[in-house]
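Peer 1: just coords:
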């Protein structure tokens, strides 16, 4: 037998997958630059540095973000190649807190909500006065989504050469809703000041003239326009949301033409909190009040309001009825 004495220096340990020390410490990315997301396309996000449309970069989502959803309008921090050259790629390492959100579900029975746009100031609901005929239901649903998401709604009526806008606009008078017209022959002097310095989402059915309006507001946008065969049918002329810089400052976000706008994620109080006087009143409602008034909700504090506030109660309850119909 050998008389050799072995010690630890004679032992060889093969490094394995777990041999490298693991740490939960993540880089702080102190050199990250602020940017705004303007496009989303198959795992790539188009961003503009410091909100400057002349400084575009393409970015991917950093591994440490996991599946954190990032949508048009999100404020993000980016690192890496920020040159904006073709084939260059930056990394999104942080997503900022969202100030507002425009959400929707596939339909009123689908509990899964999807954020369409983040951080928008306004929602411009684009409705044609004819061809296709206007639908109050779509406007009401869009208003509910705007109020619940913290966006200020604006009703924009197109094709005003085919019908008088007053009768349709009058149906929303008690909501103090801002209304403007943008027919093909109408000057944009009334529309552009509403958008300057703001981040505005444009929402509407296919065929109502939304892309035509975008092309007028942003002449170099080259958004596709075309005829469709009716609401919810035919060719959708915009297939992805995209933020476009306005000449006078601000952004418009053109969204695809929608067929449905589910509201399964929205609660009754989400709507009423958008009206300061109504929000204050419902604090005195009995527990479990649905705020619809008698006979369904006897003792609702909204019934005690008078004057212009009473008109807003009726208008708000009409929105709540739309919300309940889908529940």
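Peer 2: Received it, and whenever you're ready, just let me know what you need. Computed from a predicted structure; not experimentally measured.
Peer 1: only C-alpha atoms from now on, for both contacts and neighbour counts.
Peer 2: Noted.
Peer 1: residue contacts, residue 228?
Peer 2: 206, 207, 234, 235, 236 (Cα atoms under 8 Å, 6 or more residues apart in numbering).
Peer 1: rerun at 7 Å
Peer 2: 207, 234, 235 (Cα atoms under 7 Å, 6 or more residues apart in numbering).
Peer 1: closest one of those to residue 302?
Peer 2: residue 207 (38.9 Å; Cα to Cα).
Peer 1: quick one: that closest one from residue 238, how far?
Peer 2: Using Cα to Cα, to the nearest Å, residue 207 is found at 10 Å from residue 238.
Peer 1: quick revisit: buried among the contacts of residue 228? Make that a ChimeraX selection.
Peer 2: Selection of buried members from the contacts of residue 228 for ChimeraX, criterion 16 or more other Cα atoms under 10 Å:
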select :207,235
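Peer 1: output the contacts of residue 228 in TSV, with secondary structure appended to each entry.
Peer 2: As requested, these are arranged in TSV below (DSSP: H, G, I helix; E, B strand; the rest coil):
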residue	secondary structure
207	coil
234	coil
235	coil
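Peer 1: columns distance to residue 37 on top of the contacts of residue 228, output as CSV?
Peer 2: Putting these into CSV (distance: Cα to Cα, whole Å) gives the following:
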residue, distance to residue 37
207, 27
234, 29
235, 26
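Peer 1: which of the contacts of residue 228 lies closest to residue 221?
Peer 2: Checking the contacts of residue 228 one by one against residue 221 (Cα to Cα), the nearest turns out to be residue 207, at 17.9 Å.
Peer 1: tell me the SS of the residue nearest to the closest one when sequence neighbours are not counted?
Peer 2: For residue 207, ignoring the flanking residues on the chain, the nearest one in space by Cα to Cα, 6 or more residues apart in numbering is residue 228 at 5.6 Å. Using three-state DSSP as the criterion, the local structure at residue 228 reads coil.
Peer 1: adding another structure so you can compare the two:
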């Protein structure tokens, strides 16, 4: 093949930087955007509830590529918001969050993982047996919730197997509300393990137990966390029957449950026929809850009485049991006799939380 002659028609001119149009940083105002609540996330697609009734699917706009959108976020969307099959809207803004529940993989991991946004209450679901309760995990969840400005509800399941008294004594001094659920044999053995409130062993949550939990969730956005096998999915199925969350069993050898929830999802809490009052956010079972993002001083602010006393501590005081001249110890010693047990229990519980954050022995 011979060499081809080149002439002026082969010349390709590149525009100079001076002559090319500069890229603008201005973005459209999207004044026609509508607001939606993120109820589910699945591989880059977001399920949103718009106007309390319309469910649509959306993706993030290019300018939000590196911004994390999570369940519980309120977002502004444009594009096709009809909700018709195959339609796809575009998320262009994330509204300011009222709370952000975070965790890290461990206490040295600098990367924060946002669990949910805009939740009012963290519900820590813990079995009293099968699997055995792990107070260290509960402590860490309490710390993360207080750091996020959320209230805490400790939900103790499987009270038919063990007493809840010990855990009540540990957490009620911290201002943590405690609710207990019971199980009983099902009246209808034909029901499957995924029926509302039914466990794989044929036991069912008692109606009184379910209603007591429901009463603590009314009017709130509550996020449920817990180890696999503690009965979290069973509880959600009882609270929201149409949820049909998969339930599992505890391994007899390891004492651990099999993870059944694979992604967070927000579910409307029914309180009456056709009426809703609150949201329940189910999360995948967790095995660890790192607290690298939590500042010790921020944790102390969650306890108004202790925070006020700690202002008298020497600079750099760790507030742990071995801290010299800690004003919290003086506060205990100066307690009136009738207040001493309650104060001592509260300080002991706080120091247990503090040690879970710092990795020290309380």
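Peer 2: Yep, that arrived. None of these values were measured; they are calculated from a predicted model.
Peer 1: work out the TM-score between the chains.
Peer 2: After superposition, the two chains reach a TM-score (TM-score structural alignment, normalised by the length of the first structure) of 0.89; 312 aligned residues with a Cα RMSD of 2.2 Å.
Peer 1: please enumerate residues in contact with stretch 316-327 of the first structure?
Peer 2: So stretch 316-327 of the first structure is contacted by 108, 109, 140, 144, 264, 268, 292 (Cα under 7 Å, 6+ apart).
Peer 1: now swap in stretch 291-307 of the first structure and tell me
Peer 2: So stretch 291-307 of the first structure is in contact with 278, 281, 282, 284, 285, 286, 289, 290, 313, 317, going by Cα under 7 Å, 6+ apart.
Peer 1: now do stretch 246-253 of the first structure
Peer 2: 195-202, 217-218, 241-245.
Peer 1: residue 219 of the second structure pairs with which position in the first structure?
Peer 2: Using TM-score structural alignment to pair residues, one finds that residue 219 of the second structure aligns to residue 197 in the first structure.
Peer 1: what about that match, distance to residue 326 of the first structure?
Peer 2: 36 Å.
Peer 1: equivalent analysis for residue 213 of the first structure, please.
Peer 2: 31 Å.
Peer 1: those two: which is more packed in?
Peer 2: Comparing residue 213 of the first structure with residue 326 by other Cα atoms under 10 Å, the one with more neighbours is residue 213, at 21 against 12.
Peer 1: and the aligned partner of residue 225 of the first structure in the second structure, how many neighbours?
Peer 2: Under the alignment (TM-score structural alignment), residue 225 of the first structure pairs with residue 247 of the second structure. The number of residues packed near residue 247 of the second structure is 25, by other Cα under 10 Å.
Peer 1: for residue 247 of the second structure, helix, strand, or coil?
Peer 2: Per three-state DSSP, residue 247 of the second structure ends up coil.
Peer 1: what does residue 322 of the first structure give?
Peer 2: helix.
Peer 1: which position in the second structure pairs with it?
Peer 2: Under the pairing rule here (TM-score structural alignment), the equivalent of residue 322 of the first structure within the second structure is residue 356.
Peer 1: residue 283 of the first structure too?
Peer 2: Match for residue 283 of the first structure (TM-score structural alignment): residue 311.
Peer 1: residue 198 of the first structure versus residue 213 of the first structure, what's the distance?
Peer 2: From residue 213 of the first structure to residue 198 of the first structure the distance is 17 Å (Cα to Cα).
Peer 1: all helices for the second structure, in order.
Peer 2: 135-148, 165-171, 207-217, 232-239, 296-300, 304-310, 327-333, 340-358 (DSSP state H).
Peer 1: go through those helices and pick out the most buried.
Peer 2: Greatest average neighbour count among those goes to helix 232-239 (a mean of 26), per mean count of other Cα atoms under 10 Å.
Peer 1: quick one: it to the first structure mean distance?
Peer 2: Helix 232-239 of the second structure, aligned to the first structure and superposed, deviates on average by 0.3 Å (mean Cα distance after the TM-score superposition for the first structure).
Peer 1: tell me what that helix is packed against?
Peer 2: helix 207-217 (3 or more Cα pairs under 7 Å, 6 or more residues apart in numbering; DSSP states H and E).
Peer 1: which other residues reach the helix it packs on?
Peer 2: Contacts of helix 207-217 of the second structure (Cα under 7 Å, 6+ apart): 179, 180, 181, 182, 238, 239, 278.
Peer 1: what sits closest to the first one if chain neighbours are left out?
Peer 2: This means residue 179 of the second structure. residue 155 is the one closest to residue 179 of the second structure (Cα to Cα, 6+ apart), at 4.9 Å.
Peer 1: that concludes my questions; thank you for your assistance.
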